[in-house]
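Colleague: generate coordinates for the sequence data below:
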Amino acid sequence: MTVMTIVAIIAVLLHLLVCLILWLLIRFDVLEVKGTFLPFMLLVPVWGPLCTVLLHTRNTVLGKRLAAPTLERMRVEDQERRSVLVEDRSAIADTVPLEEALIVDTPKQKRSLMLSILNENPSRYIGLLQQARLNEDAEVVHYAATAMAQISKKEDMRLRQLERAYEADPTSDKALAEYCDYVGEYLASGLVQGHARQMQRQKYAELLALRLERRFDDGVARALARVRIDLGDETGARSVIDELLARDPESGDAWLLRLSLEASRQDGKAVAEAVDEIRRRHVYLGAEGRQTLRFWTDDGAGEAA
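Modeller: All right, here's what the predicted structure looks like:
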């Protein structure tokens, strides 16, 4: 064996020893070098291990200075991406199918779309489902009636739950308010009709009156006045409206309720007096209120109120 061969073997063994040491240092996270750099270190004598040490030195010296700004930049960019608002089109997606079901010409399409409503959230389509029950297609009518029955059953169960909760603790203001508000929503939904609707109106008026006895609230008082007008209880409605006006003589909502009450009595003179009083006081009514007042005036004076 020649001297050159011996020197070469020693050099290779020394190189392998150095690579082994460096690999152990990388393995135990002493050197900040990725494992993918190991083949280069092993296959390139001298320069491979040397570059590994230089790479570790660079990462150690520059990495700490670059880490914080880099992370901060990434955080800012992430916040900017999160701040981009995406339009919520779920409501649009939910309302289109039933509207299409009522206007498309193909009965098959109508039935298919109506079935999709039954599998989604039919409670959001009460008004359109009531229209669908008048459709010329018998199956569409059947699907709409089925959906309305499901909704009515669900609402009735919820109503009974709140009623039982109130009856279990009639002194609870929270239980009373939840039960009362739900009866109001139930009436507004249009699910209950005929004699049952009249009974629920009466119950709603009783609950509102009870809430008003415990604590006066303008919103509750206005709701009570409206439901008493609907029930034809002129005396009860007037007493609530008078109290609202006594508390706030400039209340536009209260004056509109007064106007509605006089109109329900078909008393033209009382309506004219209410209109004159609104004008005289320059009561602020808002857009809808001005429209109502304009209906009762011939000269457009409602615009000034």
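Colleague: contacts, neighbours, all on C-alpha from now
Modeller: OK.
Colleague: and residue 9, how far is that from residue 16?
Modeller: 10 Å (C-alpha to C-alpha, to the nearest Å).
Colleague: more neighbours: the two, which one.
Modeller: Neighbour count, other C-alpha atoms under 10 Å: between residue 9 and residue 16, residue 16 has more, with 17 against 12.
Colleague: the structure of the following sequence is requested for comparison with the preceding one:
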Amino acid sequence: MSELGIIGIILLIHAILLLITSIYAIKNWRRINPSHFLWMLLIPFFGPLTGFALIRASSKTPPDLDWLNQKEDFEKFNFSSYLSPEETIPLEEALLINDPKKRRLLMMNILRSDPMKYLDLLLVARFNEDSETAHYATATIMEIQRLFQLESQRMQQELADDPQNPSKHRDYIDLLSRYCDSGLLEGQLLYRQQLVLKKALEKAPEISEDPSILRIKIRNCLALKEAEEAKRTAQSLIRLNPLDESSWLEAIRVCVEIHDQDGMQQLLMRLKQTPVDFTAAGRQHLLFYVENLE
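Modeller: Below you'll find the predicted structure:
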């Protein structure tokens, strides 16, 4: 047989395969991407076969894909049909189960109500060897981040409309603090968010004497390596509540974290002259901080 005849047979087979692939795509309601069709057309024999394999794969439903559907489907899903409350176990144990399908079911059943409660474990589950478990954990974390950002934008708008409202400042600072402490952010993203929190604290002078706000400011100053500002804020907390053990413990914690032995000694001397009624837990914390500074 001549070379021309061989080429003709190849082109005929190519055309037949191309036709079969097109008919299969139409019957299965699958649209062929024009760029993919061009490659199928230009590559004899292997082009149509590759296109057929891609179309056939796209028509299959990946296992447990329903766990990764849109948020609306997730909220409407009836988990009780899969697991009863008696069958639920802690998420820590769910991640150790060898059966991937059961592990996913348990995770979904546990996390459906309040994913924030299990955020630490979700951050670990991102690196689970089961791709579906890791995918679900990552998708949930991204959704939590999105909700944080949306809530932050909403509060910023409310503050712009009512900048003198202490309650709105307090809520906004609390949200930013929880976001920074959540573990969702790392590196430069976390640093930028801590700067945003710093600015929010500076813009809320009306609540500068609020103990909870002062504690947030102390943690943020320590995170930003602003040791002197952290010490000043801790002193403000003591002046505000001199008989509250938590005020002294916070100030002592600052000295421990910045390795300020002189400041610690001064605090302990002042503490001896102040009638603070420490609880048993408070005394244990105090002893822990003192031992860690030495």
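Colleague: which residue lines up with residue 156 of the first structure in the second structure?
Modeller: Using TM-score structural alignment as the criterion, residue 156 of the first structure maps onto residue 149 of the second structure.
Colleague: ok, its match to residue 217 of the second structure distance?
Modeller: Remark: distance between residue 149 of the second structure and residue 217 of the second structure (C-alpha to C-alpha) = 21 Å.
Colleague: the two: which has the busier surroundings?
Modeller: residue 217 (23 against 15).
Colleague: can you pull the contacts of the more buried one?
Modeller: By C-alpha atoms under 8 Å, 6 or more residues apart in numbering, the contact list for residue 217 of the second structure reads 198, 201, 230, 233.
Colleague: tell me where the stretch 151-294 of the second structure has helices.
Modeller: For the stretch 151-294 of the second structure, the helices defined by DSSP state H, counting those that start in this stretch occupy 166-181, 187-202, 211-223, 227-240, 245-257, 261-272, 280-293.
Colleague: got the buried residues for stretch 113-120 of the second structure?
Modeller: Residues 115, 119 are the ones in stretch 113-120 of the second structure that count as buried (16 or more other C-alpha atoms under 10 Å).
Colleague: hmm, I was thinking of stretch 198-207 of the second structure
Modeller: Neighbour-count burial for stretch 198-207 of the second structure [16+ other C-alpha under 10 Å]: 198, 200, 201, 204, 207.
Colleague: same question for stretch 176-194 of the first structure.
Modeller: By neighbour count on 16+ other C-alpha under 10 Å, the buried set for stretch 176-194 of the first structure is 176, 177, 178, 179, 180, 182, 183, 184, 186, 187, 191, 192.
Colleague: just stretch 104-114 of the second structure next, same as before
Modeller: Neighbour-count burial for stretch 104-114 of the second structure, counted by 16+ other C-alpha under 10 Å, picks out 104, 105, 106, 107, 108, 109, 110, 111.
Colleague: which ones are touching the aligned residue in the first structure for the third one?
Modeller: Using TM-score structural alignment as the criterion, residue 106 of the second structure maps onto residue 113 of the first structure. The contact partners of residue 113 of the first structure, by C-alpha under 8 Å, 6+ apart, come to 97, 98, 100, 101.
Colleague: 6 Å - rerun?
Modeller: 97, 101 (C-alpha atoms under 6 Å, 6 or more residues apart in numbering).
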